[in-house]
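Novice: no sequence on this one, just coordinates:
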């Protein structure tokens, strides 16, 4: 009888020990709110860096009364009227002016103006 009690007690201790180890392992795997916030901030920073090459349209080049006109992104606000005649542009550019040629930066705008100004 004492042997059976000893075996049962040993079994209970082993079971309790394994449950305690399992609980300890699980609690160490849980992340703290600060760690989650830091990880999210790092992920956001990585995403921002990876998307930095993407840009939004800043200007549109259109034709108006035979001349090239630069509009802001809203297609309505005139940014700059040029002395560039539409007829002096390559045909592919002339056809693109109907819908507007998108330029994403000041650099692209200046490059366009430099290339097609006389």
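Specialist: In hand now; what should we look at? Just so you know, these numbers come straight off a predicted model, no measurement behind them.
Novice: Please make it C-alpha for all contacts and neighbour counts, starting now.
Specialist: Will do.
Novice: just checking, what's the longest strand in the chain?
Specialist: As assigned by DSSP state E, the longest strand anywhere in the chain is strand 78-85.
Novice: hmm, who's touching it?
Specialist: The contact list for strand 78-85 (C-alpha atoms under 8 Å, 6 or more residues apart in numbering) reads 66-72, 116-118.
Novice: Can you mark which positions in it are buried?
Specialist: Using 16 or more other C-alpha atoms under 10 Å as the test for burial, strand 78-85 gives 78, 84-85.
Novice: With adjacent residues omitted, what lies nearest to residue 94?
Specialist: Sequence neighbours aside, residue 86 is the residue nearest to residue 94 in space, at 6.4 Å (criterion: C-alpha to C-alpha, 6 or more residues apart in numbering).
Novice: What count of nearby residues applies to that neighbour?
Specialist: Using other C-alpha atoms under 10 Å, residue 86 has 21 other residues around it.
Novice: Pasting the second one now:
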């Protein structure tokens, strides 16, 4: 008879300990989720105009996404300048005389390209 009481007591202690552990895990997860949501809200308050992580574009040099690029001619080749028109972003091996006439005129005048995606699209189309 005593053995039945021991088993019942052990089961009750095990059940209470299990419930406390589950409750602790649930409350810990709730606090961590709430903390992450508050941190995300603070990050969005600090930089509401900043693009989301998946929209960021990394580039060489000091260019940022919103600055843009200029395609110009230098010694018969296409050169990419940053938006300040002074800093060379990339020297290409695209000869100016291989470009179509209308594109050549745009490059000679200083063709503006807004994003890195457009820039590399242009360079891929007219290289090789």
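Specialist: Perfect, thanks for sending it. Predicted, not measured: the structure shown is a model, and the values here were computed from it.
Novice: care to give me the TM-score?
Specialist: Here the TM-score for the pair of chains, by TM-score structural alignment, normalised by the length of structure 1, is 0.52; 66 aligned residues with a C-alpha RMSD of 1.7 Å.
Novice: Drop anything exposed from the contacts of strand 78-85 of structure 1.
Specialist: For the contacts of strand 78-85 of structure 1, a burial check counting by 16+ other C-alpha under 10 Å picks out 67-72.
Novice: Turn the residues you listed into TSV, including distance to residue 55 of structure 1 and secondary structure.
Specialist: Listed next are those as TSV, based on distance: C-alpha to C-alpha, whole Å; DSSP: H, G, I helix; E, B strand; the rest coil:
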residue	distance to residue 55 of structure 1	secondary structure
67	27	strand
68	23	strand
69	22	strand
70	18	strand
71	17	strand
72	15	strand
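Novice: Give me the next element, helix or strand, following the longest helix anywhere in structure 1.
Specialist: Counting residues, the longest helix in structure 1 under DSSP state H turns out to be helix 2-29. Note on helix 2-29 of structure 1: by DSSP states H and E, the next helix or strand toward the C-terminus is helix 33-51.
Novice: name the helices or strands packed onto that following helix?
Specialist: Packing contacts for helix 33-51 of structure 1, counted by 3 or more C-alpha pairs under 8 Å, 6 or more residues apart in numbering; DSSP states H and E, involve no helix or strand.
Novice: so who does the residue nearest the centre of structure 1 touch?
Specialist: Nearest to the mean C-alpha position of structure 1, by C-alpha atoms, centre = their mean, lies residue 51 at 3.8 Å. Shown in contact with residue 51 of structure 1 (C-alpha under 8 Å, 6+ apart): no residues.
Novice: And for residue 70 of structure 2, the neighbour number?
Specialist: Neighbourhood size, residue 70 of structure 2 [other C-alpha under 10 Å]: 24.
Novice: And what about it, helix, strand or coil?
Specialist: Under DSSP: H, G, I helix; E, B strand; the rest coil, residue 70 of structure 2 falls in the strand class.
Novice: looking at it, it is touching residue 111, isn't it?
Specialist: Yes. Counting by C-alpha atoms under 8 Å, residue 70 of structure 2 touches residue 111, with 5.5 Å between them.
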